[in-house]
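Colleague: heads up, no residue letters with this:
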């Protein structure tokens, strides 16, 4: 179970439209920074900055494949945040 501070940090990370776009893309399949930058039409540096925030709250994880790091969503963290919000609506 996540602490309230962790929930708040997760929601803050998801509260940015660009980071939410990244999460949506990564839910389809894993991508490297270069591929995400191309799809989002932003710089690789901008993608890296957003991924850093998502990694800090453990929403994404990187795995080195050859020369590139491919990122995936940590669905369990996403589900925990969703469950918290769902529980709020049940009160």
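Modeller: Structure's in. What do you need? As the structure is a prediction and not an experimental result, all values here were calculated from the model.

Colleague: could you use CA atoms for every contact and neighbour count after this?
Modeller: Will do.

Colleague: what residues does the strand or helix carrying residue 88 touch?
Modeller: For residue 88, the enclosing helix or strand under DSSP states H and E is helix 75-90. Helix 75-90 has contacts (C-alpha atoms under 8 Å, 6 or more residues apart in numbering) with 1-2, 7, 10-11, 58-59.

Colleague: sort out which of those are in helices and list them.
Modeller: Counted as lying in helices by DSSP state H, out of these, are 7, 10-11.

Colleague: neighbour-wise, give me the winner out of those.
Modeller: residue 10 (22 neighbours; other C-alpha atoms under 10 Å).

Colleague: excluding its backbone neighbours, what's nearest that one?
Modeller: residue 57 (6.0 Å; C-alpha to C-alpha, 6 or more residues apart in numbering).

Colleague: take the one below as the second:
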């Protein structure tokens, strides 16, 4: 499964609504179009994208194709996001952070950074005191 493709696919509001409906029961294009108040052509295009991302299967019932969600793919996607969320933050250090500034040696030592270093290393939003957003950095711990 391509995680990026799956996330891009479900990022669309209409496709997310389609997935939600299909998780509740199987629908054909016509039924989805009626439920969502969209044209059948629009629904078909969204279903095509969802199928190409590997999120749907289709089963022919009479003249109509009924769609279902591949739940195992959603579980894999959820596991990928959980794995991403569990990555531990490390303290920033010059040897790993790629600091190129003339004062980078001073930035990552115990104590307070100058406002110039805070802005360089931590962005403009760090302002004058470093801000609580950057407490992971050793330079903000005394």
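Modeller: Cool, got the structure. Everything numeric here is computed off the predicted structure, so don't read it as measured data.

Colleague: returning to that earlier point: closest one of the ones in helices among the contacts of helix 75-90 of structure 1 to residue 69 of structure 1?
Modeller: residue 10 (22.3 Å; C-alpha to C-alpha).

Colleague: in structure 1, what residue corresponds to residue 21 of structure 2?
Modeller: Matched to structure 1 by TM-score structural alignment, residue 21 of structure 2 sits across from residue 25.

Colleague: burial measure for the residue nearest to residue 10 of structure 1, as a count.
Modeller: 17.

Colleague: can you check residue 88 of structure 1 too?
Modeller: For residue 88 of structure 1, the neighbour count with other C-alpha under 10 Å is 9.

Colleague: do the same with residue 37 of structure 2
Modeller: Neighbours of residue 37 of structure 2 (other C-alpha under 10 Å): 10.

Colleague: one more: the one 5 residues further on?
Modeller: Here the count is done by other C-alpha under 10 Å, and residue 42 of structure 2 has 13 residues near it.

Colleague: what about stretch 9-28 of structure 1, distance to the chain center?
Modeller: Remark: stretch 9-28 of structure 1 is offset 5 Å from the chain centroid, using C-alpha atoms, centre = their mean, to the nearest Å.

Colleague: end-to-end on that stretch?
Modeller: 23 Å (C-alpha to C-alpha, to the nearest Å).

Colleague: again, but for stretch 53-71 of structure 1
Modeller: End-to-end distance (C-alpha to C-alpha), stretch 53-71 of structure 1: 13 Å.

Colleague: that stretch aligns to what range in structure 2?
Modeller: Against structure 2, stretch 53-71 of structure 1 falls on residues 49-67 (TM-score structural alignment).

Colleague: pull out the buried residues from the matching stretch.
Modeller: Buried residues in stretch 49-67 of structure 2, counted by 16 or more other C-alpha atoms under 10 Å: 49-51, 53-56, 58, 65-67.

Colleague: show me the contacts for residue 19 of structure 1.
Modeller: Contacts of residue 19 of structure 1 by C-alpha under 8 Å, 6+ apart are 13, 50-51, 54.
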